[in-house]
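Enquirer: The sequence isn't on hand, but the structure is:
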């Protein structure tokens, strides 16, 4: 495939739906598939034409649906298979495509495969998962290796029925599949075909970086004070997984006009992304990386109440790294956050100047090259939740880590204070649809907290306000899709300017003779810069009054604009 070959997924505008928190249609406090159907016209009006929906499969909900017990059925929380079919049909009527979360790394411990696998060492399904014997250290049995889990503690869980340990890099209720077993691969491929034949348009492939792992099961020698070593390279981005993905492509994907985006997480390099999604690789279409998600000081705060400050220099380096190293070689997704990160308004924006800072953030990101993915609620400027106690959190990984931290003597209040800045639970509070009880998400108390700022931040009020952040997002997406400029925004080159400036992020998009300059001031200060261009036309600005002289440019706080230049 040529980089410039036009594909629907290159030109799409995506929107991620965390189903449990999107819209409750039957007033049980839980978002559901009919709730998405109810809001399809809102999404179309926003300007999106691709929905990524988080897992809706049957699940015990230990990790909000990423622990699947039946891939062929819908969770009772979310509706029925008929509801899913109706959603696909109604979305297509509005020219909206749908991709589903494909959970490839693990199942629930309540999945029929695992129920069989744990019964005995010679069960036909035993090798569907990764089992190892414990080892003796000074006469005491310990886990097979000292590898850590992403959710805290060991990545091994002992099962008393056979006395062996199964691998689980996430929750103990989420045993990892053994992709080295061809029967596992066959089963997963058949499941993927089921959903494609039902009419979905592709997959976001969850935790795809982990489906291959070290098979020597040797202890990590990583220097770490932790008992279990966070040596993610033991089961992340290993070469063998590309054989599995190529097989997936050949056995399933090549027969459909669909898109795939994989989650490779932190630590992956652009060269590794090209191995996943290179134009000649026949694996995935693109991959999410997390490099730009933590370009601030939230992990370095000395006190929880300290100010969170964006490290723009680092962020610009991350954008440069992915925009330039992948261009012409692989496709790129664009996103500020997903269900696993804090709210972008609280990370990089200003909660007291939501419209200005939020419009700046939208301008900075969504005119780069790649396929945009807006996260639900981002378009109205939703913020982090004011967590106060451990009981306020829902995330199993936070609860696990909290117990470990307290057992090690950490102060509970400080732990909560730091975690409030970082927790993925921030992104999982229900969407604030209107200034009404529970933010209009439901008429009963929802499964998770509604942010108390819903009277000030909600869809209904922002739809009525032409100066709202929501209406600015609509302008951004309308401009990106404008036929006069679309090829430049989708396929054009990217060149960053003002690399050393501490406040301003600026870049040029060019396709043929057309040049579009994007300039954003990331901070609540005035900034003076000089750019050697002449303006032809102002296409978008987040300030009403503007008289831009690029060679002597005085930017107001959070000012951003998009201009056609000569």
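Expert: Perfect, thanks for sending it. Since the structure is predicted, the reported quantities are computational estimates derived from the model, not experimental observations.
Enquirer: okay, CA-based contacts and neighbour counts for the rest of this
Expert: Noted.
Enquirer: burial count for residue 187?
Expert: Counted with other C-alpha atoms under 10 Å, the neighbours of residue 187 add up to 10.
Enquirer: if I look at the closest residue to residue 312 other than its chain neighbours, how far off is residue 27?
Expert: In this structure, residue 312 finds its nearest non-sequential neighbour in residue 502, 6.5 Å apart by C-alpha to C-alpha, 6 or more residues apart in numbering. Residue 502 sits 48 Å away from residue 27, going by C-alpha to C-alpha, to the nearest Å.
Enquirer: Point me to the residue sitting closest to the centre of the protein.
Expert: The centroid of the chain falls nearest to residue 338 when counting by C-alpha atoms, centre = their mean (3.2 Å).
Enquirer: which one's the longest helix in this protein?
Expert: When the chain is parsed with DSSP state H, its longest helix is helix 182-198.
Enquirer: by contact count, what packs against the very next helix or strand once past that helix?
Expert: Remark: after helix 182-198, the chain's next helix or strand is strand 202-206, criterion DSSP states H and E. Secondary-structure packing of strand 202-206 (3 or more C-alpha pairs under 8 Å, 6 or more residues apart in numbering; DSSP states H and E): strand 97-103, strand 259-265.
Enquirer: put this beside the first:
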């Protein structure tokens, strides 16, 4: 594909916004659309091309907006449809695109479709959701299968009124839509997609995109003998009709030149992933594979200890996603280390100790900018926000995933204090809550998240470290994480053939401390070297490039030493 034919989303840098936690314009303690509009110039100044807004739809907020009551309305504390139209226009007027979250595997149980569906077995919308009769074992009523929900417990909820179970892969308040029903699919496209495409949005991040075709829904193998409910992700992901459903969706999207990036969990077979992102197949433009952000997680996400990973683990995960675009592939890939479902990357992959967090944040920025694919930054990542501390108690964890896990450990161990402390340590390292704290804009009250005269407390506790990490301070500090993000994104754009589209080759997978890889594009080559330790290391040139002329393009530290990498230093060299 020639450079002139590249679609706009390939070279783009995407900035993800979690509306509740970005900026509160009216002092009610909750971020809102007008708050986002007020910071569009800031977002653009980073070097961003595309703004992604997490669910801003009308919702009871059981799962922070991923339980949608009305696709065609906005959650009132965030604003109105008119505010959303203004946000779209203001984003476009600054030369940026805007994409929304598309959550169409499930709705809220308060959505009018579901209210009809559960009203009676003979309701015309009964088949818009997935209903099944009970199984009886020795006279005892049981759900139709043994699947565990993504938020613990069974995926089946008994409905007393109609005497059947409905399926919910997530919370009981998030019933799954029945994609087998053609009428349902058409209603989804019209209400959730075309309503917003007509208003000018440029595409979607597609939530749980590979769960629409559920297959036969047989029992899952027993992998957790201590539970009645078993992991079934390989059953309900990538089912037999996925290709058909996505091709149909794509016909709607194509009319608007809209991009898609799909959330694609439980898909270890990279051939399957490549099918999803193949230009020829016309299913999705790209996907989020979770290989990289799953590094260090346990069999159930939190069943692990902090930093339970090695650098070779991380390298292999990165290689899997980078190889999606290796010739002769016609696919595309993504680069991300953070999102609304992940803890902060500095805490997870480098060190959030005061003496290292800035260096760690800059090195990770350099690493990401050197990888091929569309680059995604999550709000606060650009200033180096880190996880909140272990001293915060469980009342500060607002996410259903965190509280459910902590309660489950308590229930299974009879409240064993040691086990609960272990669970809290895992949450302090991996919980989604860390990404959801309010942005630190300044050292003003509430970290500048709410107006200074606001009397309402922010919906979630702001971080305690705004004095050392906030946007206002970093905007005037040339040595800040923010200043480096701006610089490295300029470097990425100046060398986009090589850094965005180039072929990735890891040059020493097994080195436990140094990450070194090359990028190649049409005879041009670059070398990226990152020191993942908290001490200086000798810079050893890999044998694959020895003898080649190395010109330093950029380093993540000022005044680097020849032949030596500082603690958490990253460098990119051009080779000749």
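Expert: Yes, it's here. Since we're looking at a predicted model, the values are computed, not measured.
Enquirer: care to give me the TM-score?
Expert: The TM-score (TM-score structural alignment, normalised by the length of structure 1) is 0.94; 557 aligned residues with a C-alpha RMSD of 2.0 Å.
Enquirer: Map the residue nearest to residue 312 of structure 1 across to structure 2 for me.
Expert: In structure 2, the residue matched to residue 502 of structure 1 (TM-score structural alignment) is residue 512.
Enquirer: Might you report the residue contacts of its match?
Expert: Contact analysis of residue 512 of structure 2 by C-alpha atoms under 8 Å, 6 or more residues apart in numbering lists 310, 311, 312.
Enquirer: between those residues, which is closest to residue 477 of structure 2?
Expert: Top of the list for closeness to residue 477 of structure 2, among these and by C-alpha to C-alpha, is residue 311 at 31.0 Å.
Enquirer: tell me, how many neighbours does that closest one end up with?
Expert: By other C-alpha under 10 Å, neighbour count at residue 311 of structure 2 equals 18.
Enquirer: That one corresponds to which position in structure 1?
Expert: Using TM-score structural alignment, residue 311 of structure 2 pairs with residue 312 in structure 1.
Enquirer: Residue 381 of structure 2 now?
Expert: Using TM-score structural alignment as the criterion, residue 381 of structure 2 maps onto residue 378 of structure 1.
Enquirer: any idea which residue of structure 1 is furthest from its center?
Expert: Here, in structure 1 (C-alpha atoms, centre = their mean), the farthest residue from the centre turns out to be residue 139, at 44.2 Å.
Enquirer: Map that residue onto structure 2.
Expert: With TM-score structural alignment as the criterion, residue 139 of structure 1 matches residue 139.
Enquirer: which stretch of helix or strand covers the match of residue 502 of structure 1?
Expert: Applying DSSP H and E, one finds residue 512 of structure 2 in no helix or strand.
Enquirer: how near is it to residue 567 of structure 2?
Expert: From residue 512 of structure 2 to residue 567 of structure 2 the distance is 14 Å (C-alpha to C-alpha).
Enquirer: Repeat that for residue 519 of structure 2.
Expert: 23 Å.
Enquirer: try residue 101 of structure 2
Expert: 38 Å.
Enquirer: what does residue 202 of structure 2 give?
Expert: 41 Å.
Enquirer: of the two, who's got more company?
Expert: Neighbour totals were compared for residue 202 of structure 2 and residue 567, and residue 202 leads with 25 against 19 (other C-alpha under 10 Å).
Enquirer: Residue in structure 1 paired with the more buried one?
Expert: Using TM-score structural alignment, residue 202 of structure 2 pairs with residue 201 in structure 1.
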